[in-house]
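Peer 1: please find the sequence and the predicted model below.
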Amino acid sequence: MAHAYDSARQQFADWGVDTEAALAALAAIPISMHCWQGDDVKGFERKSGTAGGGIQATGNHPGRARNVAELRADMEFAYAQIPGKHRLNLHAFYMDTDESPDRDAIEYRHFAPWVEWAKSRGLGLDFNPTFFAHPKADDNLTLSHPDAGIRDFWVEHGKRSREIAAQMGAALGSPVVNNVWVPDGSKDTPVDRMAARRRLEASLDAMMATPLPKTQMRDAVESKLFGIGVESCTVGSHEFYLGYAIRRGIILCLDMGHFHPTENVADKLSSVALSVDELLLHVSRPVRWDSDHVVLLNDDLLAMAQELVFADLLGRTHIGLDFFDATISRTAAWVIGTRNMQKALLRALLLPQARLKAAEEALDYTTRLILTEEAKDLPFAAVWEEFCARADVPTGAALLARLATYQTSVAQRG
């Protein structure tokens, strides 16, 4: 192993790339792993409505987490297979309490056990108000609902979520990204899109009216192209939230599954980064729509990672995952997806960036193309193996065996 890495290190050095610097940079990048992969986006409330907005985990593979204890055990196993220090992205309907508060009555104490658990394991937390899977969201309208009473209910939920996120950030000493996504939209063609968007804007303004310390909590908003049940209009479109994030000076979330499958989401980063200070990235993989497949080490992911590195956006971007596949081992999905994001980042960090940019600046596109293609043959895998070895996590057949053994241990859950 050491010989393979030493050889790879020299090959990269010949291209002007320092593998040790790349490994150090990768180790400093936390990925926010999403809790909802572990239980198929069901949450732990005692009452709920339909998911809505196109959210649907398909499949019935055995091993779904049925309670907080099982979910935490699964996540602990997954984190142990992933090199580096990371975060947990928590949705509001994953509270840990014997109480049954409605969404407009949640408080920090309902999530305090999550904070203590995260603290004991050196994890950061991120948070999301849950604007779906509730009777008052079954018509796919929340913050833009024509009924002021329903809007007020969801505004209050959003306010409390922000306060909870801020308290989490204060307790952990790390700011929590509080991301707002709503399923609001229309199955058929609306006649007054403006009215719905004005209501959404006013609700967001009311929800975020109270300033909270950025050292504790950061507001983010997330757009979507469409979903099942909202095929003809999504109120919170990309254009809506881009403008809103700029006006409010908050984080813009780009979800790789929330655009047309043929759109290059990586290409959007350098454009929006000129107008917003911070970005939130939800790493997902659409196949036909926002189908939230486990991310692969494919061209889309590699392009996203390269843009983050080459545009110097890592320090301004919060990276999270968002997929939910119930046809495979849920713990394996976490491990594969998170490690693929890391692999993509490592490959970007190991590219001869200075030489590539110099060729482009000189309009020497031939050299740029040669460099780009020849770099594909560099021994990235040996550097990744070294990264995992230093973190004492398995790769290859050893990883497969460990994932299979754990899946066998949880399969009796049904």
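Peer 2: Structure received.
Peer 1: from here on, contacts and neighbour counts on C-alpha atoms
Peer 2: Fine.
Peer 1: quick one: the helices in the protein, in order.
Peer 2: With helices called from DSSP state H, the chain shows them at 2-14, 19-27, 68-80, 112-120, 148-172, 193-207, 238-248, 265-272, 299-310, 330-349, 353-361, 365-375, 380-390, 396-410.
Peer 1: this is the other structure I want to compare:
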Amino acid sequence: MTSSSRLETAYALAVEQYQSVGVDVEAALARLRDVSVSVHCWQGDDVAGFENTGQTLGSGLAVTGNYPGRARNPEELRSDLEKAYALIPGSHRLNLHAIYGEFDEPVERNEIGVEHFQGWIEWARGQGVQLDFNPSYFSHPNADDGFTLAHPDSGIRDFWIEHGIACRRIAAAMGKAQDSPCMNNFWVPDGYKDLPADRTAPRKRLADSLDRIFAESMNASETLDSVECKLFGIGSESYVVGSHEFYMGYAITRNKVLCLDAGHFHPTEVISDKISSTLLYVPELLLHVSRGVRWDSDHVVTMSDELQAIMQEIVRGDYLNRVHIGLDFFDASINRVSAWVIGTRNTLKALLMALLEPRDELQRLEQEGDFTSRLALMEEQKTMPFGAVWDYYCETAGVPFGRNWMSAVADYESSVLSRRSESHPETVATA
């Protein structure tokens, strides 16, 4: 029996088993095919960007590791992304930061324009990839003291406000070019390393700065504004201006998308529990799926309990049309293309597992008060033949199933990545 026939046989048996508990496998796969994960560009080059100013990574961000083959320019990064996309089933997006423009000469961040991202727009069109965007409020002299939009100096605040306005216009141009809204996410690192004497004034300044950035009306069919909260960061351990409560209130009162990052909360908090609550009050959510290990350390996404819980909440609440799934991790200690593939495939696997739940039956048992059967069914679901369905999905999507993708990355490392001669020092910490 060939591997293809074994796969089809295993899939047919899985379909039969899922049918026995009332799950339509083909319907689940159809829904999965419609989901586009926003893959983050900064895994490919360790969040260095292409400004070429010599400015080191800062504002609470850094990357650990020095694995060879880091992308050094847009062409190399796009090549690496194409390899990763070829090993991930489905059609997915790309999330760009403002520091990834193509600059022939140094351009201040408050002066960037769509012309600096035209190469990305054209590449994305050719690849069938849609773009998302982010202003970059870090790794810049005007962010060296840990403050940007909440800075007490009005001149520095104005600089970063102008950067935010420029980025909104770039995102709108991207969305118009691709006929799909470009999510433009605002993460601002402002905060204090030690205890502040005044928590209120910086938050008032941040709210005012954001209001000025968002003053220009934008077409929702072209771009959506998202705001991202954080508990703490390197250099802002005691106080982050843009806390969860700050941005929750801001998103509600300004009708913005709220971004929940899996690594941005206390180690005992999870974002899966926040999805149903926040969607009672905000129009849409953006998720940055990551994996913090004891703190916000942005590890490659693995098939963890929390990842599965996030996807279960999205499916059980019927939120797929209101939740945008993006990734946010960076690891320079392993092959960077593999990191993209592992993290994105795991995200899709967890979503497929959630789509294969007998949701209606579970919710019926709950409504009837039969909590014993609810728990029993949830536990039995864990040994259902999900793997056979995933392998079939990969095969029909034209990408390797199982561990077969690993040889493709090894070949790419041998023929492409190993030929990049640049060595770069190991850096430490995280976002």
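Peer 2: Done, it's in. Bear in mind that the values here come from a model prediction, so they are computed numbers and not experimental data.
Peer 1: and the TM-score between them?
Peer 2: Overlay of the two chains. TM-score (TM-score structural alignment, normalised by the length of the first structure): 0.99; 414 aligned residues with a Cα RMSD of 0.9 Å.
Peer 1: rewinding a little: deepest in the core, which of the helices of the first structure is it.
Peer 2: Among the helices of the first structure, helix 330-349 has the highest mean neighbour count (mean count of other Cα atoms under 10 Å), at a mean of 23.
Peer 1: quick one: it to the second structure mean distance?
Peer 2: Helix 330-349 of the first structure differs from its equivalent in the second structure by a mean of 0.3 Å after superposition (mean Cα distance after the TM-score superposition for the first structure).
Peer 1: who's in contact with that helix?
Peer 2: 22-23, 25-26, 31, 33, 37-38, 63-64, 74-75, 77-79, 81-83, 283, 294-297, 301-302, 305-306, 309-310, 321, 325, 380, 384, 403, 407 (Cα atoms under 8 Å, 6 or more residues apart in numbering).
Peer 1: mind redoing it with 7 Å?
Peer 2: Residues from elsewhere that reach helix 330-349 of the first structure (Cα atoms under 7 Å, 6 or more residues apart in numbering): 22, 26, 37-38, 74, 78, 81-82, 294-297, 301-302, 305-306, 309, 380, 403.
Peer 1: select, out of the helices of the first structure, the one closest to Glu222 of the first structure.
Peer 2: Closest to Glu222 of the first structure of the helices of the first structure, according to Cα to Cα: helix 238-248, at 6.8 Å.
Peer 1: re the thing from before, and of the helices of the first structure, who's closest to Leu88 of the first structure?
Peer 2: helix 112-120 (7.9 Å).
Peer 1: residues in the second structure matched by the closest one, start to end?
Peer 2: Matched against the second structure by TM-score structural alignment, helix 112-120 of the first structure falls on residues 118-126.
Peer 1: with the first structure superposed, average distance for that stretch?
Peer 2: Mean for stretch 118-126 of the second structure is 0.4 Å (mean Cα distance after the TM-score superposition for the first structure).
Peer 1: one more: stretch 389-396 of the second structure?
Peer 2: Stretch 389-396 of the second structure sits 0.4 Å off on average (mean Cα distance after the TM-score superposition for the first structure).
Peer 1: what's the matching range in the first structure for that stretch?
Peer 2: Going by TM-score structural alignment: stretch 389-396 of the second structure matches residues 383-390.
Peer 1: show residues contacting the matching stretch.
Peer 2: Tyr5, Ala8, Leu23, Pro83, Pro394.
Peer 1: now swap in stretch 227-243 of the first structure and tell me
Peer 2: Here stretch 227-243 of the first structure has contacts from 53-54, 184-189, 196-197, 221-226, 252, 290, using Cα under 7 Å, 6+ apart.
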